[in-house]
Structure formats: structure tokens, C-alpha cells
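Peer 1: quick one: sequence and predicted model below, then my questions.
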Amino acid sequence: MFKNHIIGMPLIGKNRELKFAIENYVYNRNTSNLNSLRDISKRIIRWNIKMQLHSLDIITIGTFCYPDPVTYTTILLGLVNRDYISEYSMFDTVFNITRGFNNLPAFSMTKWFGTNFHYFKPSKHPNYNFITSLNFINYEISLLSKLGLSNIKFSIIGPFTICLMIGFSSKNSISLLLSRYNLLLSKLLVLGIKYIQAEEPLFNDCLSKHSLQIYKYIYSRIDSRLKVIFTSYFSMLNANIKYINTYGLHIDIVNNNDIVNSKLIRHFKFLSFGIIPGNNVWISNFKRITTIFKSSDPNDIIFISPNCSFRHIPYDLNSETNKKLLPNIFLSFLVQKLSELVSIKNILNRNYLYKNIYIRNTILNKKFIKYSRSFINNSSHFSQRKKKRTKFDKLGIGLLPLTTIGSFPQTNRVRSLRKMLDSKQLSPSRYRDYIFDEIHNCYKFQYSNKVDLLTNGEIERNDMVQYFCKFLEGCLITNNGWVNSYCTRCVKPPIMYGGLTIKNFNNEYKYIKILNSINLKYIITGPITLTKWSYININLDISNVIFSISNSIRSIVLDVYNLGIRFIQIDEPAIVEFIDYYSLYYDYSYISSLIINSFRFCYSDVVDKNIQIHTHICYSRYSQNMVNLLKSMGFDKVSFESSRNLSHILDFVASNSLLKYFDIGFGLYDVHSSNVPSIAKLTSSVNLIINKVGFSNVWINPDCGLKTRSYKEVSLFLKNINYVLTNVRNKIRSSKNS
């Protein structure tokens, strides 16, 4: 018999209600706004439970885990430096962690296992707080108790993953973690929770012996009175299954369906298979799923579910008003995937005729657009090119130049103009005139604040992926397909279904011509990032998608060069998560060749010109593979996100002599925090850079784009950093002359 359940639900709200409630409270912290925030949170919880009641055999709670499951779990366990804890509300504690508090820095942020969702990295600290309240968990349980429901599953990040993320290694620290976990589990047991969904994405077949020993130590001491379901996703797990001795197992078979018939899993009393992708918007392949289970024993109880949480996809396809969207037969958002789970369960239980569903999916496969393979074989072409690194004294830019990564604050005026355009209250031509004025103002703002290399006024780019994807044929932009990326930041990932050729981009060049400055940088989002941060048709070859996008970018690069622009930044912040995700399917050599060749192809028409190619990479991984990758991409300058780990990055740069191969921009302003670095802090950072790697070929910039900051904050940063750089430059020149 087949039953169903889910791993997790989104929490931002169908219309981003939580986002707006949080932002209202952050900017005006009063009791009324806090109560409103709590009410909206409860409304989202009720909706999540309601959707499960209609569809599922087990109800999962604990999925309202703002800002991310890791931070939420460490708060529940009391594994947060008590200086960050607010007695006023759980939300205030979260804001202290994510934004910084007084002189305390914000926690470091990184991507969640190859997705565009982020989490804040926990850390070891001797000053942990005591375990906190159960926050909204009591509310969830009270709702279900009133309905007389007992099949309740509580979702939490597992102790092994938390242990590795924090960096616990001694028995004392691991015992502290275990005591907090078991205390929490005992509270949940008293409240009537039946199952614990312990999410362990860090457990895989590549663990070291030491990590396996830690795992065995932890799980031999976990409170066994609750039925723990060991939950694995986004990783290959086969051989190490033999070490899992919990009551149940959930395993991702979207990426690993060979495990279904393995003898290693037969001893689990609760067996769950993640059969539909919770991180993609394409309808499930019913034929594949039913084939996987064709030999299952009808007397066995098997649970089916998405492979991961639904936090990675939009809420409801029916919310879309864009008539250009593909027919519903192609796409499946959260609400539709819940229906799929019901349909698949009924098919497997022989309650529905399989034939009808099979026909539906057969039609789907025939309608998918076939993709051109024109640009896949360019690797040899690039390897023969002679890379010429452009110096020209940085094309006229001097010592320790200051630049920005790209985007600038989104003002209320810009948001209002975009809303008027979308609602057709403003004509496209009139809108462009207004935006032209805003871009010109942005240009003047940079110039007056002594930015050495100006950007081309990204004032209108509400999202670095969506902005460029709207110029691609074969790419859809939804109206309401919002997905949470981090905190209140939401994005609308484009849906790529085929074609992918550039269209209607010429108007954008009009904005550049007026700027008329040699020290101007044009920003383009790179092919790897455009691919990774979009939903890709599962029937398309990923290399075809990437090289088709590269070809479109290539035409833009040539046009921009012909306009007189001599600095072009091709942003690739998603490289690390691209490697993480596609390592499930391909070996590293193939993945790295895609990254290198697609990037080089973007600027292949100007490779021998008097031009500098820049890039920006987030969450860099400090390994020899990354060193080789960076050296092979052929850019002249890379910007690193380094405000929270500057010393570590400088050691990485120095030990690999990276400044011999390309210029490096160090991010000294954490744009994800409202804290603007002081003159003293910036002076210390710049001196640290000079002491560790010198000043030749060094640039200074913020960590990332400035979209989420205010002009007041950006002005203060530029004022402070200019003061520091002026003093440092004068000292360097004086020492040269003496």
C-alpha cells in the first residue's frame, strides 16, 4: 500500500505576505506591527496545514522555519551565542543573527546544497543561550489536536548535519548538542508528536571515517522513544545506508532510483521515497514513477513524497495571469504537485486507471521543443586562443581603484514606475524615458562619490536573472511565481523551455550612450548563473542551454564593445552551487569544462581587443579545483565576497599567488546587513589586504550588488571608504617617493 507525505512547505506566503509583514516590523518595531507579523505567520501556518489535510496521510509541521531551517533549529536547540538572543520576540533574535546587532556581526550566509535558497552558518561559541520556547510549534500542534489528528511529523535539521555545520568535534561539544536535541525531543513527545523528520543532507557516501564515527556516536544516543525518520536529499546515498539504524528512512530517488530495490533498505519500518522534484516546476513523469514501483509488494507500506521541501518552487500555477505561459500540462507548482502526489498514490494503489495519466504525459513529452546543438563543440576552439591579459594601467584607472558590483538601491520611484508599466498605466516608451533619467542620476551619484570605475546604472534591474531572461526567446517570466531566496528576499526564477535566443535588446544600449565615459563598466549575468537560477526543462540537455545563452551574451558583449565600453563584467555568482548540484549527474571535469568554455565563449569576439573582462563570484570555495577553474576562465579581474571572512580569503589568494594571474576586488561592505562599516573597520581591512597580498592589482568594492541597501547607507559607505583609500594611497605614494 502506498501513502504520501511531504518534506516541507514554503513560508513566505502566496502573495509574499510574510515578506511585507517582516519589513514593516523591521523598519518600525512596535507592538502593533509585531502582532500583525505574528498573525500573518499563523495564517501561513494554517494554510500549510490545510493544504496537507486535503491531500496527505501524514501532516508535517515545523516547516515554518524563518529565516531558514538551520538557523531555526539552532535557535530551538539554544545553540546561538546568547548575546544575539532577544527576550522580546523570536523574530528579533532572527534579525540580530541575519542583520547584525550593535557591534555583533551578522552570521555568514551561504547557499543550501546547490539551490538558490540560503542559510546562515552556525558557529561554535562558549556563550550559548539556554533552550528557547517552541515558538510556533505549540500553535501548530494545538490546531491539529482540535482536529483529532495523531499522525503528525515534526521536521528539523538532524543532529549530524548541525554538528558538522557548527564544527563540533570533541565529545563534550557533541554531548552538549545531544542533550539539547534529546530535551527538545522529550518536549515534542509530551505534546503528542509521533514522527521526527531528521533532515541529514550532509550524510552521503563520501564521508570521512571521522565523520562516520561522529554520526554513529550521535545516533546511538538519540532518544528512541520517538520514531525518527532519517531524511536524505540532494546527495548520493547507497553504501552508507548500512550505518543508518533509525525507525525510518526517506531517500531522494529523483537523483538515485536504483536504491528502491536495494536490500540495504528493507529493515526500515517506515520507508519513504522522494519521487517528484520539489525544486523544479515541470510536471512529474508518471510513467517513470510507476515503472520504478512495478515490482513492489502490495502488502508493504511505502510512503511517497517530493524529494525535498517545496520551498524552492512557486505556490500556485492558477495565480498566473500571463496568457503566454505554456499550457498547464507542462508546469506544476506547489498546489499542482500536491495533486500529483494524490494521483500517483491512487495509481500505485490501483485506484486510478494508469492509461489516462500515461497519455497525458506522453503528449507532454512530444510537445517539448527540440534544442539546437550548435555551440556545444567550442572547447577546442577556445583552447587554441591566445589569452592576452589587458593591463594598460587598468585602462587609465589608478591605485587601489574603487568600484561597485552592479545594482544600486531600488527606490520607491523605480518600484512605482515598474508597477505602473506592469499595470499598463505607463507606456513602454514613457517608462524608458523615466528610467533613462534614473540611470543618469545613478551615474552622477557614482561620479560625485568618487567611484573610480562606474557601472552602467543598473537602477532598473530588479533581479539579475529575470532582467536578462526577459530578452530571451524560449524563456518565461511568471507574474506571481515568487520563491524565497533568503530572509525577505524573493525572486521569480525564469522558466526555460527551449529556443533561448536574444530578442529586443537594442533599446537597452540607448541607456549606455549618454554615459560616455571611458571608466564605465557594463554588467551582464553569465550563462552558468542564468541557467542555475532558472527552472530548466528537464528534457533539455544542460550543455545546449548553457551554450545557447553564451551565444546570446556574446552578441551583447560585442555590441557593448562597439559602443566604446572597455570594461565588461560577466557575473557568475552561482558557480559553486552549479558544481554542487550537477556533481550528482556528471564528473567534475565535465562540469568545469562547461563553466570555462561557456564563459570564454561569451567574450570570444573581443578576446584580443583593448578591453578588460571582469567577473564576480559569491561563496567561493577555497580549493585547488577552484584555483584551476579561476585561472582557466580567462578574465582580467574577479571580485570576491569577503567582508565576513577577509583574512581567510587573503590567505587563499596569497598561498596560490592569484594576483599574478588576475586582478582581485575584495568586498569590504556586507550588503546583506544594515550595518555600514566604520572608517576604523575599513582602515583595518585595507591595511590587512596590503599586509597580506600587497596593493598591486587590488581593487576595492562592496561584497555584492547594492539593490537591498538604501542610498543613505551606500553614501555613507562610499564616504568612509574614500576617506580610507585617500589616506592609504597618499602613504603608498609618499613611501615610493622617499
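Peer 2: Nice, I can see it. Because the structure is predicted, anything quoted here is derived from the model rather than measured. Numbers count the residues shown, from 1 in each chain.
Peer 1: can we go C-alpha only for contacts and neighbour counts from here?
Peer 2: OK.
Peer 1: all strands for the stretch 151-300 of the chain, in order.
Peer 2: 152-157, 195-199, 227-231, 248-252, 270-276 (DSSP state E, counting those that start in this stretch).
Peer 1: of these, give the one that comes closest to Ile732.
Peer 2: strand 152-157 (50.2 Å; C-alpha to C-alpha).
Peer 1: on contacts alone, who are the packing partners of that closest one?
Peer 2: Applying 3 or more C-alpha pairs under 8 Å, 6 or more residues apart in numbering; DSSP states H and E, we find strand 152-157 packed against strand 59-61, helix 69-77, strand 195-199.
Peer 1: looking at the ones you listed, which is closest to Thr529?
Peer 2: helix 69-77 (24.3 Å).
Peer 1: relative to strand 152-157, how tilted is the closest one?
Peer 2: If you take axes from the mean of the first three to the mean of the last three C-alpha atoms, to 10 degrees, helix 69-77 sits at 110 degrees to strand 152-157.
Peer 1: hey, where'd the strands end up in the stretch 301-450 of the chain?
Peer 2: Counting by DSSP E, counting those that start in this stretch, the strands of the stretch 301-450 of the chain are 302-306.
Peer 1: all helices for it, in order.
Peer 2: 334-348, 354-367, 379-383, 392-396, 412-422, 428-448 (DSSP state H, counting those that start in this stretch).
Peer 1: now do the contacts for the spatially most central residue of the chain.
Peer 2: The chain has Asn116 as the residue nearest its centroid, 1.9 Å off, counting by C-alpha atoms, centre = their mean. Applying C-alpha atoms under 8 Å, 6 or more residues apart in numbering to Asn116 gives the contacts Ser485, Trp533, Glu577.
Peer 1: let me see the contact set for the closest residue to the first one other than its chain neighbours.
Peer 2: Once flanking residues are discounted, Ser485 sits nearest to Phe117: 4.4 Å by C-alpha to C-alpha, 6 or more residues apart in numbering. With C-alpha under 8 Å, 6+ apart as the criterion, the residues that contact Phe117 are Lys111, His312, Asn484, Ser485, Tyr486.
Peer 1: and Phe117, how far is that from Lys731?
Peer 2: Distance, Phe117 to Lys731, by C-alpha to C-alpha, to the nearest Å: 43 Å.
Peer 1: state the distance from Ile253 to Phe273.
Peer 2: 6 Å.
Peer 1: what sits in contact with each of those two?
Peer 2: Common neighbours of Ile253 and Phe273 (C-alpha under 8 Å, 6+ apart) are Val260, Asn307.
Peer 1: against that first model, consider the following:
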Amino acid sequence: TKWFDTNYHYIVPEIATGTEFALNPEKVLAELKETQHQRINARPVLIGPITFLALSKAVDGANAPIARLDELIPLYAQLLGLLAEAGAGWVQLDEPVLVTDILDNGPELAEHTYTALGAHRERPAIFVATYFGGLDAAMPALARTPIEAIGIDLVAGEAPSAAAVPGLADKTVVAGIVDGRNIWRTDLEAALGRLTDLSNTAKSVAVSTSCSTLHVPYSLTAETDIDDRLRSWLSFGAEKVTEVVTLAQALHGGPDTVALAIEASRAAISSRAADPRLCDGQIRARIDSIATSGSRRGSAEVRRATQAARLNLPPLPTTTIGSYPQTSAIRKARAALRAGEIGQDEYTRQMRAEIAAVITLQEELGLDVLVHGEPERNDMVQYFAEQLNGFFATANGWVQSYGTRCVRPPILYGDVSRPHPMTVDWTTYAQSLTDKPVKGMLTGPVTILAWSFVRDDQPLADTANQIALAIRDETVDLESAGIAIIQVDEPALRELLPLRSADKADYLAWAVAAFRLATSGVSDSTQIHTHLCYSEFGEVIGAIADLDADVTSIEAARSHMEVLDDLNAIGFGSSVGPGVYDIHSPRIPAAAEIAELLRSALKAVPAERLWVNPDCGLKTRSSAEVSGSLRNLVIAAERARAEG
């Protein structure tokens, strides 16, 4: 699942009643030894015990894992002793869960845990790091413990005052003043002012990034095709390290020691603020106009009747989510176009051949609503970013998502607009090959926002509305070209949910408003679909209903359709397509297995509102896996219709 509100993934530990904790220190000790051999003064970094248990999952009827904290603390104490013996002067324990309200008693647990760990004499100095939000009530709790350093995120939170947080006089505060999650250059002058104020609060202040630089690309030096003005606004991982060093020099030696760096920072900040690409009055006026006139279509009942008459689909219509396998031939053609080895006409010819093959496959399988397969798309966000004003797509700005999988988030630096249609030609070509409806496939504004590096000079809601306006124009063009069904995917709706409950309602309000802005420009006879995945939907289930899509396809196979009960509990009345098989597995599900899931779904959703589809897109599966699975999906749907 996702690491807090980032696009980084982690494996969730599962803890049963019979799970026994035991220490295995070999990996961390070996890594420490390796750095020592290279004469690196390294600080081991470990997830803290509170965060480890708070993010773990109870299984087989076990109590919440956090209840077992006292079993884990002695093992951490033992590990600290081993690290001290191995020569570690410091150890960093990451406790980002303390900036959230996941735990009702986070501050109390923090004081309990770090009083216990700090009491051990044979240990390295302890640095408790927090990030992704303000530490708030947990700050004084940690300050009362005998640890040596506390890390705070000054990008997402505020600096503590000596009056509000007694106990910092004997602590080092590690000030996360350089943004570790975004790629904008730090305003060194403003940052130095905040650091100077903070230095009056604590024993000492160490300058740092707000979190790990895992979340940003390695270095700007790899980007050669970028205009000088935009480059001057940016700071990737290596550049952020330089900013940290520069600020530390200024804090301890005075600003005159880094006068040139401060002047360069000042010039870059001024250049960015004055750039005309950051403010397009026409875009802002259009958004205000639509907001004033409203962004609603007819009622769900009216739309359902109008669309049923137009589409004439059978009960339990079958479809897929969007993407089909990205074959080596597709990737080779895209690389050849990028390298100039083939022209746009030849690339279009090859992509059309791929589209035709996908349409033929779907017709042979007997699917009811088709897709074009998205062979032309390198990524569901980058594809659109490359065609929208206000975005820059990097050449080498790779960021780890999990394991060896990396993504290349585009940079959203200015006001967003659509200079030309982005998907109409591909979609209408696919529609010309079949009499069955072909879905137009778009990525929603919140997901584009979540999977990009976003400008930090205006509210996210304003930026989301600009993206929504561009998507809205695309939906209108698709409708005008005869496309009867348009899908606007929002897999990241849950991902951007704020970490504190008090902030969630405001986020969901503007996220829903952006989606509705994007999808309300078409007539009632055009069917709007959305797709959500990668999520635990409980906290956003009401927002899913508020999106007001005509059909919502949703990841459900692994949860055995539990999400349908959640939707029913809030009176969800639109059509829904719960995923009937898990596309993340290469296993081909049997028709009987899918039919059984459909029977379960039909207990919660009437046949006239139930769609049949996989969990997610098929981009990562092989052609054989796709054909076998979809064949069984169609067979299962036919059985369910016959039984109904």
C-alpha cells in the first residue's frame, strides 16, 4: 500500500495473535559495517516501533498491533545496544505516524516508548525523525524524553516555540526546512530567517530536508532539454543536499558566508513569481464562470434512462478498465519515435495496427463495451502532461515507487490549458472499427495532481480546477466526435487524503468539485464512467458517491466484494462495476469463480446497475493471460444473465 500520502509503496506487515517478535539484526549491522569500511560516518535509519505497529495489519482476529508495543520496545533496546557495540554514534528512528491522528494516544505512546529506549545506557544517540506534517502534541511529549534529537517537518508544519515546548533546551532540533517531497528551489533567505528563530528555542539546530529525498529525482544535471528559466526554479536530490549545506553554513557562520548563493536563490524566486506562464487570466476567468453557472448534469435517474435508450446494452454489461498489454513492439515503436528513427506517420500506423488488434480481440471475446487499449500511452499521467500547457516532462527524473519500479512524475509549474485534443483521434479511429461502443479514456484531475510534482505557489484546489477544465474540454470534443461513453479515472482519490481528520473534508470537497467540473460539460446521454483502485475506500466512500459518475468501476476482487456493502450503506444508487478478478496476479480465474463473485455482487446490487469488469487495467499482463481471463469473464456474465 502507499506510504502515508506519497506515491511510494510498502509491504504491510501482518500480525496474528500467535506472531512472536524476534530480533534479526544482521542486515542493519552488515550495512553499517560496509559504510565503515568505506570510511563513511553513517547513521543507521530504522522505522520506529510506534510507526511499525501502527501501519501493521491485524489478521486472524488479532487485536490491534499497537497493543503489543511493550513486546517490541525491549527488542529495539537490544538492537540499539548492538549498534553501539558496532560503532554507531547515532541512530535514526522514523516515527511519521506521530504527525497523523491514526493513533488516539500517539503522544502518550511516544513519551512511553522513548523514555524507555532513552533510559538504556549502552546505546547510540537517538534521533527521532518525523515528517509529512506538523508534530503538534507529540512534540512536547518527545521533548520530555531522554533522546538527543527530534526531527520536524518545517515544510508541512510550523516551528515550535520555547514557551510551547519546554524541554528542548537539551535537545538538537533537526529542522526539515528543505522540501524533500517536491522539486522547487528553496527560498534560502526565508528559510534562514525561520532557522534563526528556531535556534533560540533548542540546544542546537541541524539543517535537513523535510523527509527522505527518496521522493525526488537524483539530480538536475541529467536534464539537458529544459529551458534555463525553469531550471533555475528547480532543485532535485543532489541540489537539495547543497541547499542544506548552504543553509547550515549561513546559520552558523552568518549569511555573508553564502551571499552569492542567497542572491542566486533570490533571483530564481523573483523570476518564477514574474513568469507569465504562471498566470493565465483566460483560464481563471473560465473556471470562475463555470463555477458560477454550476457544474451539474441531470439527475442520475434521468441520465440512466437516456443512456439506456442510446446504448441498448444487455444486463450485466461486460467491459475492461482501459489499458491492454504494452508489448515489446509497442515500446520499441515509442523509443524509435523518441530517437527520431521513425516519423509520426509511421508511429501512428503502428499504433493503429495495435488498436485494431485490441478491438478485434474484444469483439471475438464478446465484450459489450470496448476500449482502444491505450498503446500510445507511456503512462496514464505523463501522456496527458506532455500535451498540456503548464507541464514539463523530464527525461530522467525517475523516482522509486517500489522495489525496482520507478516512475517519472511530470512537473506542473504553470497554469494548465489544453492546446489541442489529446485522445480524440485514437478513440474515434477505434470506434470506426466496430459497431459496439468504445470508451474514451481520460485520467482525472486529482490523479494527475497526485502523480506530478505540483506548483507550490497556489492552493491545490485551484490547480486541480485548471486540470479539470482541460479534461472537460476533452470530454466535450469526444462527445462531439460521437463517443457515447467516457471514462475519467481517479485511482489516486484516496491517496491525497490528508493525514489529519480535521483537513479531510476540505480536501474531499475540492477533489469532488474538480471531478464534476471535468465531467459535467457533456449531455445526459453521454455516459460518464470512473475507475478507482489502489485504495481502502472507507474514508472516501461518501466522496465516491458525490463524484456523480454514471458508472463506477472499483477494485473489489481481493476484498470479496466488501466495498459493495459500504456503498449500499450510504445509499449509493448509480451503476457499479466491482472488479471480478485481480489483474495483479498472472493467474487466470475460472469462469465458475467469477460467476460466484457475480452472484455475491448481485445480492448487493441489482442487475440493471451491475457491470462486469476486471479490477484494473491490463497493461502489465501478457496477451495469453488477458485472453484467457476475459474469455472466462464473458462466460461468467452470460451464466449470471441466464440465472437471473
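Peer 2: Thanks, I have the structure now. Here the structure is a predicted model, which is why all the values come from computation and not from measurement.
Peer 1: where does the TM-score land?
Peer 2: The TM-score (TM-score structural alignment, normalised by the length of the second structure) is 0.88; 616 aligned residues with a C-alpha RMSD of 2.8 Å.
Peer 1: coming back round to it: restricted to strands, list the contacts of Phe117 of the first structure.
Peer 2: Counting by DSSP state E, those place Lys111, Asn484, Ser485, Tyr486 in strands.
Peer 1: which one (most neighbours) among the residues you listed?
Peer 2: With neighbours taken as other C-alpha atoms under 10 Å, the top of those is Asn484, carrying 25 neighbours.
Peer 1: didn't that one look like it was pressed against Tyr315?
Peer 2: No: using C-alpha atoms under 8 Å, Asn484 of the first structure makes no contact with Tyr315, being 10.9 Å away.
Peer 1: just the element for Ile524 of the first structure, please.
Peer 2: Assigned by DSSP states H and E, Ile524 of the first structure falls within strand 520-525.
Peer 1: contacts for that strand?
Peer 2: With contact meaning C-alpha under 8 Å, 6+ apart, strand 520-525 of the first structure is reached by 406, 453-456, 458, 464-465, 468, 553, 560, 565-572.
Peer 1: repeat that for 7 Å
Peer 2: Strand 520-525 of the first structure is contacted by residues 406, 453-456, 464-465, 565, 567-572 when judged by C-alpha atoms under 7 Å, 6 or more residues apart in numbering.
Peer 1: could you check the angle helix 428-448 makes with it?
Peer 2: Using the same axes, to 10 degrees, strand 520-525 of the first structure lies at 120 degrees relative to helix 428-448.
Peer 1: so what's the residue count around the residue nearest to Lys3 of the first structure when sequence neighbours are not counted?
Peer 2: Among residues not flanking Lys3 of the first structure along the chain, Phe303 sits closest, at 4.7 Å (C-alpha to C-alpha, 6+ apart). For Phe303 of the first structure, the number of neighbouring residues by other C-alpha under 10 Å comes to 22.
Peer 1: look up how far Asp541 of the first structure lies from Phe303 of the first structure.
Peer 2: Taking C-alpha to C-alpha, one finds Phe303 of the first structure at 31 Å from Asp541 of the first structure.
Peer 1: rewinding a little: wait, the residue nearest to Lys3 of the first structure sits on Ile275?
Peer 2: No: between Phe303 of the first structure and Ile275 there is no contact under C-alpha atoms under 7 Å: 9.8 Å.
Peer 1: so what corresponds to Leu18 of the first structure in the second structure?
Peer 2: Using TM-score structural alignment, Leu18 of the first structure has no partner in the second structure.
Peer 1: surely Leu18 of the first structure is within a helix?
Peer 2: Yes: per DSSP: H, G, I helix; E, B strand; the rest coil, Leu18 of the first structure lies within a helix segment.
Peer 1: need the counterpart of Asn449 of the first structure in the second structure.
Peer 2: So Asn449 of the first structure corresponds to Leu365, using TM-score structural alignment.
Peer 1: who's in contact with the aligned residue in the second structure for Tyr195 of the first structure?
Peer 2: Correspondence of Tyr195 of the first structure to the second structure, assessed by TM-score structural alignment: Trp90. Applying C-alpha under 7 Å, 6+ apart, we find Trp90 of the second structure in contact with Arg43, Pro124, Ala125, Ile126.
Peer 1: of these, which is the most crowded?
Peer 2: These, ranked by neighbours (other C-alpha under 10 Å): first place Pro124, 24 neighbours.
Peer 1: what sits against the residue mapped onto the residue nearest to Lys3 of the first structure from the second structure?
Peer 2: Applying TM-score structural alignment, one finds that Phe303 of the first structure aligns to Ala206 in the second structure. Ala206 of the second structure makes contacts with Thr172, Val173, Val174, Ala175, as judged by C-alpha under 7 Å, 6+ apart.
Peer 1: let's go with 10 Å and repeat that
Peer 2: 149-151, 172-177, 195, 199, 244, 247-248, 251-252 (C-alpha atoms under 10 Å, 6 or more residues apart in numbering).
Peer 1: any of those residues buried? List them.
Peer 2: 149-151, 172-177, 195, 199, 244, 247-248, 251 (16 or more other C-alpha atoms under 10 Å).
Peer 1: how close does stretch 467-480 of the second structure sit to the first structure?
Peer 2: For stretch 467-480 of the second structure, the mean deviation from the first structure after alignment is 1.2 Å (mean C-alpha distance after the TM-score superposition for the first structure).
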